[in-house]
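Undergrad: this one's structure only:
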């Protein structure tokens, strides 16, 4: 079985340009989708998988135009059903290197059920969810990740829904690799995409992606030069949780994260990130909420959690092989046996 980091059997050296098609890229000028497209095209040569073994499958949404721009096999499918398509494709063609491109409207609304079971089954593939907290393709309705109070064309007085948190959803669905990146930090995004691809199992990456037409500035506090240092926390396995140019850290009081001034603490006193600790990953995923007592918690970016367990397609194939070994195929016996019926 071919894994996701299999070397290129053709011996050809590929570049990012080899993964770009001759199609005009049709997103709004300034859209964060351009950055994600560029970073994925940039990392693909390093994974050394032949292009004919790479497949991009998308659903519906602005992000789902992605397969048109990738010089690989691909399919622009229907709303919310990309998860079902990649599941079937990977089950019967486990050698394929599959990327599922989706958005917060595509996979967290009509496609939510498929996403949950895709993660639960742990197919060896990559799920990239573009989160712009709005329905962009259909012109600005609120989405499952829009914050409470969001003014949109479908919520003129403000959304009353509590939004989905994609990271907690992925953790609750038994995802084996759960991470977050942002469109304005391409170097970090490439690191996360490469780590996700190296993982053997279902890799889930949420990418904050600015929709500069219908929801511009949704993630400004994480990208503006004057704001981002105090509002972002970049996770590194085995490293303490430090932010704001290492002037602040985070400690745990029981299960409660607390911000501390590093003038009074050492890095060894801080919470040390462990990618294999699901309980702590769940706490990190909830850094959306804060109180005046503990201060505003920074938003984590990086790998929240990863672990290894059997992939669906491998267990599925093992089962087929086992029962094939127990049965001897005999076409003559089948045709001349007692299992027949008469059509009148």
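TA: Arrived safely, thanks for sending. Not measured: the values here are computed from a predicted model.

Undergrad: all contacts plus neighbour counts: C-alpha atoms, from now on.
TA: Noted.

Undergrad: so the closest residue to residue 235 other than its chain neighbours, which of the three states?
TA: Excluding the flanking residues, the one nearest residue 235 by C-alpha to C-alpha, 6 or more residues apart in numbering is residue 302, at 5.1 Å. Secondary structure, DSSP: H, G, I helix; E, B strand; the rest coil: residue 302 is strand.

Undergrad: show me what contacts residue 302?
TA: By C-alpha atoms under 8 Å, 6 or more residues apart in numbering, the contact set of residue 302 is 179-181, 188, 192, 234-236.

Undergrad: ok, now with 10 Å
TA: Neighbouring residues of residue 302 by C-alpha atoms under 10 Å, 6 or more residues apart in numbering: 178-182, 188-189, 191-192, 195, 205-206, 233-237, 275.

Undergrad: do residue 72 as well
TA: 18-21, 50-56.

Undergrad: roughly how far apart are it and residue 279?
TA: Residue 72 sits 38 Å away from residue 279, taking C-alpha to C-alpha, to the nearest Å as the criterion.

Undergrad: Residue 208 is in contact with residue 31, correct?
TA: No - the pair residue 31 / residue 208 is not scored as a contact, 11.5 Å apart, by C-alpha atoms under 10 Å.

Undergrad: Below is structure B, check it against A:
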């Protein structure tokens, strides 16, 4: 049914007081998500927001949509159930690096592998905030936290690497302070058919303040991040004077006008490249030797799990006249116990 209603962010705001620490990056995320939903034009009653446990997982309370604050690590599983049970709903999963990649890691990779039509917003602050500052699966090696007072002795998960390893069809990234890019990737995630993973680099002012400042601070964000756009040259820098090229099998930063480099030499971004090799390379850049990639990095078509399930159910129904569970069970092998 066509919907001609024009929505604003206010239509998606609940009447609940927002209970996050002042300065927490989650404030920007919920406000941006409400604006993205308004732009999409999908009614609140056709939208569901599912979360697990953690600071970010409080977000459903602040949305004037259907919502479910579930249990630790199980948001992907429950969101999958919601989408399969009612494919017409637009389903958002809100999760944190601890909730999603520790206890919830298995559910996450299988939701991505199955290509369930979910919009997964993964807020990554590299710390457990709600439980007061333990290191998380994305904390850097050597991170000093409440549970690693002498520094961690393990390497972190990289969300992009997990998503690509699970054959993800959509991956995007933004920073909590870059609201325009954050809204852009949320809108594109919702328009994608299949599992969309959006990593938001988010700041925890209490337990991991400025963890992303190396790329997030405005004074050098232009030099350490690259905003990728489909069909456009991979340019960055304060004056877009730098770009990315392939040097053998690796990406390399070059400056236009130096050593004979021209705009034509710079790579053009193609989010639809099924091969995905270049997408992986772009997603793994970290802002040091190569700029951190933000924007939509990958968006390809593939069979969608919930659509496949719906089609299968309709196909089986068309081939049988059994319409109740009892009728179906009585067509199978039966035993009588006396």
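TA: Structure's in. What do you need? As the structure is a computational prediction, the values presented were derived from the model and not from experiment.

Undergrad: ok, back up a step: between residue 31 and residue 208 of the first structure, which one's more packed in?
TA: Ranked by neighbour count (other C-alpha atoms under 10 Å), residue 31 of the first structure and residue 208 place residue 208 first, with 23 against 17.

Undergrad: Quick check, that one in contact with residue 218.
TA: Yes - Residue 208 of the first structure lies in contact with residue 218 (C-alpha under 10 Å); the separation is 9.0 Å.

Undergrad: Need the counterpart of residue 98 of the second structure in the first structure.
TA: When the first structure is aligned by TM-score structural alignment, residue 98 of the second structure is paired with residue 105.

Undergrad: how would you label residue 324 of the first structure: helix, strand or coil?
TA: Classification of residue 324 of the first structure using three-state DSSP returns helix.

Undergrad: So what's the residue count around the equivalent of it over in the second structure?
TA: Following TM-score structural alignment, the counterpart assigned to residue 324 of the first structure within the second structure is residue 317. Neighbours of residue 317 of the second structure under the rule other C-alpha under 10 Å: 12.

Undergrad: Residue 317 of the second structure reaches residue 323, doesn't it?
TA: Yes - assessed by C-alpha under 10 Å, residue 317 of the second structure is found in contact with residue 323 at 8.1 Å.

Undergrad: so what sits against both of those two?
TA: Counting by C-alpha under 10 Å, 6+ apart, no residue touches both residue 317 of the second structure and residue 323.

Undergrad: where along the stretch 101-250 of the first structure do the strands fall?
TA: Assigned by DSSP state E, counting those that start in this stretch, the strands in the stretch 101-250 of the first structure fall at 126-131, 177-182, 203-208, 232-234, 242-243, 248-253.

Undergrad: Let me know which of those strands is the nearest to residue 287 of the first structure.
TA: Proximity to residue 287 of the first structure (C-alpha to C-alpha) singles out strand 232-234 among those, at 10.2 Å.

Undergrad: which residue packs closest to residue 109 of the first structure, ignoring adjacent ones?
TA: Nearest to residue 109 of the first structure is residue 144, by C-alpha to C-alpha, 6+ apart, at 6.5 Å.

Undergrad: count of neighbours near the aligned partner of residue 82 of the second structure in the first structure?
TA: Under the alignment (TM-score structural alignment), residue 82 of the second structure maps onto residue 89 of the first structure. Residues lying near residue 89 of the first structure (other C-alpha under 10 Å) number 16.

Undergrad: out of the contacts of residue 72 of the first structure, which is most surrounded?
TA: Counting by other C-alpha under 10 Å, residue 56 has the largest number of neighbours within these, with 24 neighbours.

Undergrad: most centrally placed residue in the first structure?
TA: By C-alpha atoms, centre = their mean, the first structure has its centre lying nearest to residue 205, at 2.3 Å.

Undergrad: List the contacts of it.
TA: Taking C-alpha under 10 Å, 6+ apart as the contact definition, residue 205 of the first structure lies against 126-130, 166-167, 170, 177-181, 189, 192-193, 196, 302-303.
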